[in-house]
Structure formats: structure tokens, C-alpha cells
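*Asks:* I'll drop the sequence and a predicted model, then ask my questions.
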Amino acid sequence: MTTTTVHNDLNPEIILSTADHHQLNILAMAGLNHTPEQSDNLLYELERARVLDANSVPADIVRMGSTVRYRTDAGQEPQVTVVYPVDADIAEGRISVLTPVGTALIGLRVGQSITWRDRAHKRHMLTVLSVEQPGA
């Protein structure tokens, strides 16, 4: 007898500030003509997010401008800052929220894991290890 295990995508609760949620909705809608798949992915995340006023968002939540250290399913521990596309510079560790990893990270908190798909549709998992807010 053969047993098959089905692995569903891991979609933990995410939290966004009202301001980030609003700005990211504008970005995702504007990107539908240029980066439709990634814009759709961001819209999906925004739709399922719990939206709070900025003062109620816990300090360990990945926000726009947050510097995040995370563990990949390959055991690497990169540190990146999640930014808008215009500010992205991979050589400087600034990744766009419109990249698959950026979209996966936004709204997560320390200790949470999420599965995400790269541009080749391969599934990966990452776990947030630390979050530093801008100006902290």
C-alpha cells in the first residue's frame, strides 16, 4: 500500500498597518499591466491580511522598510530590507515587495514560516528570524 502526503501551502496570519496596506494596494493594482503574476500574489496577501492602525502593529512584524533576517529551506540566513520597487537594490540587500520573497515576507512576524513560489513556480519555505524597524 502506498501513502501519499499532500503538502498544502503554509499561509500564516499576516498583519499590515493601514498605511502599508493602502500603499501596497495601489502598487499592486498599478503593476497588473507590468508584472501581473507578482501583482496578483501581492493582492492575494493584502486580501488576507489583518489591517491595524500603525500604533497597534507589533514591533516584530515585517513592514515596508523593515530589515529582516530569515532562514531559507536550504538553511541560508539572508538579511534584507523590504522596500518599494523604486528603492530595490539586491547588491545592497534591498528587495522589492513585488519580488516573490518580498511578497512572502511582508506582514510576517518573528517565528512565522510561509511557503512561497519562485518565478519558476518552485515551492520554497522561509522562516522569519528577526525584524528591525527603520529608525530603530
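*Replies:* It's in.

*Asks:* from here on, contacts and neighbour counts on C-alpha atoms
*Replies:* Fine.

*Asks:* got the residue ranges for the helices in this structure?
*Replies:* Counting by DSSP state H, one finds helices in the chain at the ranges 18-31, 36-48, 100-105.

*Asks:* center of this protein, which residue is that?
*Replies:* Nearest to the mean C-alpha position of the chain, by CA atoms, centre = their mean, lies L105 at 2.3 Å.

*Asks:* ok, that one touching D60?
*Replies:* No - L105 sits out of contact with D60 when judged by CA atoms under 8 Å, with a separation of 12.0 Å.

*Asks:* next, the one to line up against it:
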Amino acid sequence: MPERIVYITDYDYKRLGLLLESMNSVPQNRRNDLSCLENELESCRVVAPNEIPANVVTLNSRIRYFNLNSKEERIVTLVFPSNADLSKGRVSIISPLGAAILGYAEGDVVVWKTFSGRKTIRIEEVIYQPEAAGDFHL
């Protein structure tokens, strides 16, 4: 099986790097679970916004996923922490789910660890992706 490529736009890459740097500079903001996002940034393929495939999850993307553990389907939007609101389906990029789905594409199965065990979802659809819509600076 070929290794999966995680795509991240150069714009998102820079903003996420600054976010992580800011969080890690304040001792009470340091979290061990951010290592997943840091690892993604270390191994991703950084591309221009107009080069990212339209089926890849980027910041501000709205997706539909199927939870293989609970057999439930959900629609969420991946956002920065300041815009997060679970009651409105806005998932923070620094949450375990948010960090896990960044850079994955439709059809991908995503697995990550949480305090309560392993979670597994399948990304069914990227309903809206800013880059595909020409919204390059959201």
C-alpha cells in the first residue's frame, strides 16, 4: 500500500505553525495531545492554495464523516480555536478530531487515540473547501 500524502496549504501551514508556537510558549497551554498536529506539520506536503486537491480537508472545510465506532454520521467544519463551537458543528484544529482530519481526503479512514480509546472515522465528503471555492484567505 503506498504511503498516504497529507496536503496542507502554505497559508494554513504558516498559521498553524504560529498557533502551535504561541500555545507551546505558555506553560499552561502546552498539551501532549498537540503532538499529532505537530507530527502532521512535520511530514505534510505543503502546496499553494490553488494546488490543493478539492477533496482534501483544509482549515474552514466543511465535511461529512461516518464514525466507524458509533455508526453515526456527522457534519463538521474545521476551524481555529477561537471559532470553535461544538453545538454548531465547528471543531477546533487543536482538538483530537480536528488535528486528526487535517490533510485527509474523501474516502480516507482516519484513526487517532483519545483518553477513552481509539477512534475511527471515514471521511465521506468534503462539502465545502475554501481553496476549491476560490476563498484562499479564510
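*Replies:* Noted; the coordinates are in hand. The model shown is predicted, which means the values in this text are computed figures rather than measured ones.

*Asks:* quick one on the thing from earlier: which neighbours do L105 and D60 of the first structure share?
*Replies:* Between them, L105 of the first structure and D60 have no joint contacts when contacts are counted by CA atoms under 8 Å, 6 or more residues apart in numbering.

*Asks:* if we can go back for a sec, any idea what the residue nearest to the centre of the first structure aligns with in the second structure?
*Replies:* The pairwise alignment with the second structure assigns L105 of the first structure to I101, based on TM-score structural alignment.

*Asks:* I figured its match hits V110, correct?
*Replies:* Yes - A contact is recorded between I101 of the second structure and V110 when judged using CA under 8 Å, the distance being 6.8 Å.

*Asks:* residue with max distance from the center of the second structure?
*Replies:* P27 (23.9 Å).

*Asks:* report the separation between that residue and E21 of the second structure.
*Replies:* In this view, P27 of the second structure and E21 of the second structure are 11 Å apart by CA to CA, to the nearest Å.

*Asks:* please enumerate the strands of the first structure.
*Replies:* Defined through DSSP state E, the strands belonging to the first structure, from first to last, are 15-17, 50-52, 67-72, 79-83, 94-96, 113-117, 123-132.

*Asks:* mind putting the ones you listed in CSV, distance to N41 of the first structure included?
*Replies:* Compiled in CSV, the strands of the first structure are given as follows (distance: least, CA to CA, whole Å):
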stretch, distance to N41 of the first structure
strand 15-17, 16
strand 50-52, 16
strand 67-72, 19
strand 79-83, 16
strand 94-96, 13
strand 113-117, 10
strand 123-132, 14
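
*Asks:* of all the ones you listed, which one is nearest S39 of the first structure?
*Replies:* Judged by CA to CA, the one of those that comes nearest to S39 of the first structure is strand 94-96, at 11.8 Å.

*Asks:* what does the closest one rub up against?
*Replies:* Outside strand 94-96 of the first structure, the residues within contact range by CA under 8 Å, 6+ apart are V80, T81, V82, V83, Y84, P85, V86, D87, A88, D89, G102.
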